[in-house]
Structure formats: C-alpha cells, structure tokens
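# I need the structure of the sequence given here:
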Amino acid sequence: MDGNMRQQHMFRREILGKSVSTICGFFLIILTVAIGCFLLAKGMLTFTDFHHSIGEFLFSSAWKPSDTDAGGGQVGAAIFIWGSILTCFLALVIAIPFSLSTAVFMTQISPRLGEKLIRPAVEIFVGIPSVVYGWVGLVVLVPFLQKLFKLPHGQSVLAAAIVLSVMIYPTITSVSADAIRSVNKKYIEGAYGLGSTRWQMIYKVLLPAALPGILTAIVLGLARAFGEALAVSMVIGKMKSFPKSILDPTNSLTAAIASDMGGAMDGGELNAALWTMALLLFIISLLFILMIHLIAARKESLA
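The predicted structure follows:
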C-alpha cells in the first residue's frame, strides 16, 4: 500500500514538473513571437506610413528624419549599418586569436592552471557591466589612441572594436574551450601515435575537429557584439559619416538607437526609423541563431 502511494506521489510530481516546464517553454515562445510582432508592427511604419523604401533605408547615407508625424525626412541608415558591421568584425579579428589561444592553454597546455585560475578569471569578465567597459575605454583607451596616433580625437572605430573585443572575449573563450574538451580523445591519441608533436596535434587535429563548436562560439560573440549599445556609444564618436579608416569616428545601429530613442516623438518619423533599426537588429539576431543551429546540425551529422 505504501509502495502504491509512493508511486502515485512520484507520478504526480513528474506530471507537475512536466506541466511547469511545458508552460514555461510555451511562455518563452509566445514572448519571443510577441516581441517579434511588436517590432515588426513598429518597424514597418517607416515603409507603410511614411512611404520610404527598403532600399533607401539600407543603402542611403542621408539621415534626416523628421521628428513629427508629417514625415518628409530622409531615413538612410547605411552609415549606422556599416559602422556596426565594421566595428563588430574588427572586434572579432582582435578577439579570436586571444580567445583560441586561451582556450587551448586552458584545455591542453595547462589544464590544472586553466581550471583553477584562468577559467574563473575569464568568467569574471562576463559579470562586468557594459558601462564599466565603456567608461574605462573612454578615460583610458581613447586618450591612449589619441596620443599614440596623434589624432584630434581618440573616439574611433578602433576604440569601439577594442572595447567590443574585450567584451566578447569571455564568450568565445568559454564556448571554444568546451568545444575543444568535447573532441574525442582517440583523435588526440591517434595523432600522438603517428608521431605528431603537441603543436602539430593542436593545429592539425584538435582545432579542425573542434571547428563546429569554435564557429558557434564566434557567432555567439558576433551576436553579443552586434547587440551592445552603451559601451560602443561611449567610444565610437557618434559621427554621421562613413569612416575612411579605423581611426575615424562613426556611428552604429545600437548607439544611434540609444542616443535618439528617448527624445524621439511617439508616432513621428524619427521614432519609426529607430524602431526599424531595432527590427533590423532583431532580424540579425535571428539569423545568428539560425547559423548556430545549422552549425550544430552539421556537427551532429559529422559525428
């Protein structure tokens, strides 16, 4: 009798757990869809109510939207789009070598030191608020670049990229380290059995085998970089012009939204254009998620 009651109790707890998990899962799906629909409704006002074209928004550099509901301004966001792309990919170029080197050191060169010292140090970077990165970049990095390159100002694409590279470094490092750890030990033993040195094993066997996971780490870091607003806006210069070099200031999508959204009139053309930028960032985030799933599916097919 006691056994039957215990089984019924466990069954009820299992049903309760499944129900709560299912409800939470559906809630997250509904919330994501609701956010997407809201951004779509707001972002499409630029094209439906103010009659601008998608081509103008994506490829024109003329940014003079009207802050009224009458419209008639220009909503070319090409400068902001190019600024985001340039700073984010330059940040990847800076961060990837450091991240992969740290991940290899943590997992292959000195695993004990990596687990006890380096991994906790890397994880500390994740918890630092973005405003701290931006403030340090503004008071330390910007004057340093200004003095080093003899610039009239230190705020630039390079400053934003360096700050972003530090911010995405822990993400790429942690995920890459997990990908390297998940490589089948037989590959490593086979490489050593064929006479490979440790470095030959790392760059000819280990890194290629972990490549899908490393690519996932890079995409996650890129998504993190595209979504950062505050730190970038503090060091990028917020100039509405295409940069001629990485030492010139420019602007980005997130920095433009953060700077102008608070003062934009609700229902005005400027407000609608900023919502369109937010919609574009949402679409980019979805594309990054799709890329991660495709990389994961390819990894499973190769396994």
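
# From here on, just use CA atoms for contacts and neighbour counts.
Fine.

# Neighbours of the residue lying closest to T87 once chain neighbours are set aside, how many?
Leaving aside its sequence neighbours, T87 sits nearest to A161 (C-alpha to C-alpha, 6 or more residues apart in numbering; 4.9 Å). Neighbour count for A161, taken as other C-alpha atoms under 10 Å: 27.

# In contact with A161, which residues are there?
Contact analysis of A161 by C-alpha atoms under 8 Å, 6 or more residues apart in numbering lists T87, C88, L90, A91, I94.

# In space, not sequence, find me the middle residue of the protein.
Among the residues of the chain, the one closest to the centroid is R224, at 1.7 Å (C-alpha atoms, centre = their mean).

# Spell out the secondary structure type for that residue.
helix (DSSP: H, G, I helix; E, B strand; the rest coil).

# how many neighbours does the spatially closest residue to it that is not a sequence neighbour have?
Leaving out its chain neighbours, the residue that sits closest to R224 by C-alpha to C-alpha, 6+ apart is I168, at 6.6 Å. Counted by other C-alpha under 10 Å, the residues lying close to I168 total 26.

# swap in S241?
S241 has 17 nearby residues by other C-alpha under 10 Å.

# wait, isn't it in contact with I79?
Yes: between S241 and I79 there is a contact under C-alpha atoms under 8 Å: 6.2 Å.

# tell me what the helix or strand harbouring I188 is packed against?
Assessed by DSSP states H and E, I188 sits inside helix 185-193. Under the contact definition 3 or more C-alpha pairs under 8 Å, 6 or more residues apart in numbering; DSSP states H and E, helix 185-193 sits against helix 198-201.

# C-terminal to the helix it packs on, which secondary structure element comes first?
Taking DSSP H and E, what comes next after helix 198-201 is helix 207-209.

# So what touches that following helix?
I180, V183.

# Mind listing what's buried along it?
L207, A209 (16 or more other C-alpha atoms under 10 Å).

# Next: stretch 121-140.
Neighbour counts using 16+ other C-alpha under 10 Å place V122, F125, S130, Y133, G134, W135, G137, L138 of stretch 121-140 among the buried residues.

# Stretch 282-298 now?
F282, S285, F288, I289, M291, I292, I295, A296.

# was I right about I180 contacting F105?
No: using C-alpha under 8 Å as the test, I180 is too far from F105 to be in contact (10.7 Å).

# Quick check: closest non-adjacent residue to L230.
V131 (6.2 Å).

# One more sequence to fold, the one below, so I can look at both together:
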Amino acid sequence: MNLPATDIRTAPAEKAPKRQRHIAEEFRGKFYVYFCVLLMIVIIFSIVYFIASRGLAPFIANGVSVKEMLFGLKWNPEGDPAAFGALPFLFGSFATSLLAAVIAAPLGFCASVFMTEIMPKFGKTLLQPAIELLAGIPSVVYGFVGLSVIVPFLRDTFPGQGIGILAGALVLSVMILPTITTIATDALRSLPSGLKEGSYALGATRWQTISRIILPTTLPSLLTGVVLGIARAFGEALAVQMVIGNAPHIPHSLFESATTLTSIITLEMGNTTSGSLHNNALWSLALILLLMTFVFVFVVRVLERRVKR
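You can find the predicted model right below:
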C-alpha cells in the first residue's frame, strides 16, 4: 500500500533532527570524557612538578647532600650544623610496611581460598562484605584501637613500652588486609574452571588442587595485591604515628620506638615556615615517598604483564 504524499515528504525531515541530536549527544559525551582525562593528566603532572620542585630545592639551592639524606642517621634541620639524615625514617617505613605485608598476606590468601574454594556461598554473602568493611574505617580509628588494645597487650606480654615497630605493623596489617583479600579473591574467581576440573579428574584432592594448581597459577595476581598493600601501608601516617613512638633513630628490636617518613612529615610540617630549609627538607621526604609510589606502580605493572602472558 502506497503512503500518502505528505508522509513521504515528512519522513526524511523527521529523521534529520534525530540524527543531529544523536551527533550532538555523542560530541558532548566525547568532549566530557576527553576533558576529564585531560584534567586528570594535568592534575597528576602538576602534583609531581610541585613536589619535585620543592623537594629538589635543598639539593640544588642549599647544597644538601643526597647521600647524607639517604644514609645519614641524624635529623636536625635547624641545628648548627644542620643534619638531614633520613635513614631512620626510611627504615621505619620499610620495616612496618614489609612486616605488615608478611602478617596480612597469609591471612588474606587463606581468607580468599576459603571464600572461593571451601565455602563460596558463606564467603560471598558474609565474610567478604565483612572484610571489605574494614577498608571504610578511618585510619584514626585504627590508631586509637591500636593505642588502646595492641599497645597495652604488647606492653604486658613483651619487654618495652608496647609502642614500636611491631605495634605499627600490626595496625597496618589490619588496614591492608581488605586490599590483599579482595584482589586475591578476584584472582581466584577468575581462574578457568577447567584447571580445577582437570586436577580433580586426575585424582588430586582439594588441598592438592589448591596448593599445586590454583595458588601457583594465580601467584602474580596474589603478589599484585601484596604490593598494593605495601604501597597502602607505606603511605599511611596517622594510624602508625599513634602507635610507633616517633623516635628518630633506628630501633634494635621490634619493641623499640621508631618513626616513618609520613610521621615525621605530619609532625614537623606545621611547625616550619614555607620556603625555609627545614620546610624544603620535609618536601624532600615527600619526594622520596612519591618516588617509592612510582616504584610500587612499576612493580604492579610488571606483575600484571605476567598475568596476561
């Protein structure tokens, strides 16, 4: 049946405005996305440039030795002569972060195996939300709990005052546990079911399948979670500051007071004048933190490439 002449004439005219609207919407969407990406790039480079320009000032303008800052043991920027040894802070940051990862990694791996291989329904409905809830607790709460529970326990059980490297590592281990557990759980759930079925078909038990097939196959992804957890612990300030003691020296045991890069920055930054040598030296510590973050990101990228292979 032929359409009326009026319908034939108006059909193309009605499609044209719709096509124009679609083109306009697509243009606005692309513009918004590209604008957000460009804004993120500008913000990132601006932050890096600002920290680098302030952090390099002591070495360029004031003649501070890089070797002294990285390997010196005394920190006294306002002394006569001034000392800029940041090795105790570096030691405290690495000691607490690595020890926290050593404590949290087995717990996170075991929890992820339990949620994916042993009791997946219970883990998915109750255990995983409970673990992920830990990520939303403010760091000051972790520090207060550590100061009220962990420090008295260590003081009554071991020699010392309770504050120190071990107290900070225990607090950080709980803080990074959700990161390690979540990434490990996602890695185990994304594993092809054919690997497990083939292992069972060959007569392997569930534990043999977990220990010899599942964990070795997902090891790069598991290590990615550990590295991200270390990066999270390395940049934490307030919770560690409340339980580590903030003593600027290298401790000889896990029960002695120490300090970290983030702790010394937060403690002294407010008491310095912008542009002074002391202030710029603290920015140098911030630059070291930034460089360590780049190192952690690089390690994560390397591990991700191994997973894709």
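
# returning to that earlier point: please pull up the equivalent of the residue nearest to R224 of structure 1 in structure 2.
Residue pairing (TM-score structural alignment): I168 of structure 1 is matched to I176 of structure 2.

# got a list of what its match touches?
I176 of structure 2 neighbours (C-alpha under 8 Å, 6+ apart): A100, A101, A104, A135, G229, I230, R232, A233.

# which one among those gets closest to K18 of structure 2?
A135 (46.4 Å; C-alpha to C-alpha).

# Confirm for me that that closest one is in contact with M175.
Yes: counting by C-alpha under 8 Å, M175 is a contact partner of A135 of structure 2 at 6.8 Å.

# The aligned residue in structure 1 for L166 of structure 2 and A255 of structure 1: what is the separation?
Counting by TM-score structural alignment, L166 of structure 2 lines up with L158 in structure 1. L158 of structure 1 is 15 Å from A255 of structure 1, where distance means C-alpha to C-alpha, to the nearest Å.

# residues near the aligned residue in structure 2 for R198 of structure 1, how many?
Aligned counterpart of R198 of structure 1 in structure 2: R206 (TM-score structural alignment). Residue crowding around R206 of structure 2 was assessed by other C-alpha under 10 Å; the count is 14.

# Next: the one 5 residues further on.
S211 of structure 2: 12 surrounding residues under other C-alpha under 10 Å.

# coming back round to it: which among the contacts of I176 of structure 2 count as buried?
Buried members of the contacts of I176 of structure 2, scored by 16+ other C-alpha under 10 Å, are A100, A101, A104, G229, I230, R232, A233.

# nearest to Y200 of structure 2, of the residues you listed?
Using C-alpha to C-alpha, the buried ones among the contacts of I176 of structure 2 come closest to Y200 of structure 2 at A104, 29.8 Å.

# Please name the nearest non-neighbouring residue to that closest one.
Spatially, and ignoring its direct neighbours in sequence, A104 of structure 2 is nearest to S173 (5.0 Å; C-alpha to C-alpha, 6+ apart).

# ok, so what distance separates that neighbour from A105 of structure 2?
Taking C-alpha to C-alpha, one finds S173 of structure 2 at 9 Å from A105 of structure 2.

# Need the overlap of contacts for these two.
Common contact partners of S173 of structure 2 and A105 (C-alpha under 8 Å, 6+ apart): none.

# who has more neighbours, those two?
A direct count of neighbours by other C-alpha under 10 Å for S173 of structure 2 and A105 places S173 higher, at 27 against 24.

# quick one: what helix or strand has the more buried one in it?
Assigned by DSSP H and E, S173 of structure 2 falls in helix 165-189.

# Where in structure 1 does stretch 22-40 of structure 2 fall?
Stretch 22-40 of structure 2 maps onto residues 10-28 of structure 1, going by TM-score structural alignment.

# and the residue nearest to A104 of structure 2, what is it in contact with?
Neighbouring residues of S173 of structure 2 by C-alpha under 8 Å, 6+ apart: A100, A101, I103, A104.

# Compare those residues with structure 1 and list the overlap.
Retained in structure 1 (both residues aligned by TM-score structural alignment, their matches' C-alpha atoms under 8 Å) from these: A100, A101, I103, A104.

# G3 of structure 1 versus the aligned partner of the first one in structure 1, what's the distance?
Using TM-score structural alignment as the criterion, A100 of structure 2 maps onto A91 of structure 1. Computed as C-alpha to C-alpha, the A91 of structure 1 to G3 of structure 1 distance reads 61 Å.

# who has more neighbours, I180 and F105 of structure 1?
The neighbour comparison of I180 of structure 1 against F105 (other C-alpha under 10 Å) goes to I180, with 24 against 16.

# how close does that one sit to I214 of structure 1?
I180 of structure 1 sits 8 Å away from I214 of structure 1, going by C-alpha to C-alpha.

# cool, and V136 of structure 1?
In this view, V136 of structure 1 and I214 of structure 1 are 29 Å apart by C-alpha to C-alpha.

# got it, and G190 of structure 1?
Distance from G190 of structure 1 to I214 of structure 1, by C-alpha to C-alpha: 22 Å.

# wait, what's in contact with S66 of structure 1?
Going by C-alpha under 8 Å, 6+ apart, S66 of structure 1 touches G72, G73, Q74, G268, E269, L270.

# repeat that for 6 Å
With contact taken as C-alpha atoms under 6 Å, 6 or more residues apart in numbering, S66 of structure 1 is in contact with G73, E269, L270.

# The residues you listed in helices, which ones?
Those of the contacts of S66 of structure 1 mapping onto helices are E269, L270, per DSSP state H.

# For E115 of structure 1, state which of the contacts of S66 of structure 1 is nearest.
Distances from E115 of structure 1 to these, taken by C-alpha to C-alpha, are shortest for L270, at 49.6 Å.

# counterpart of the closest one in structure 2?
Using TM-score structural alignment, L270 of structure 1 pairs with H278 in structure 2.

# so its match makes contact with P77?
Yes: contact criterion C-alpha atoms under 6 Å: H278 of structure 2 and P77 qualify, at 5.3 Å.

# So which of these two has more stuff around it?
Set H278 of structure 2 next to P77 and count neighbours by other C-alpha under 10 Å: H278 wins out with 21 against 18.
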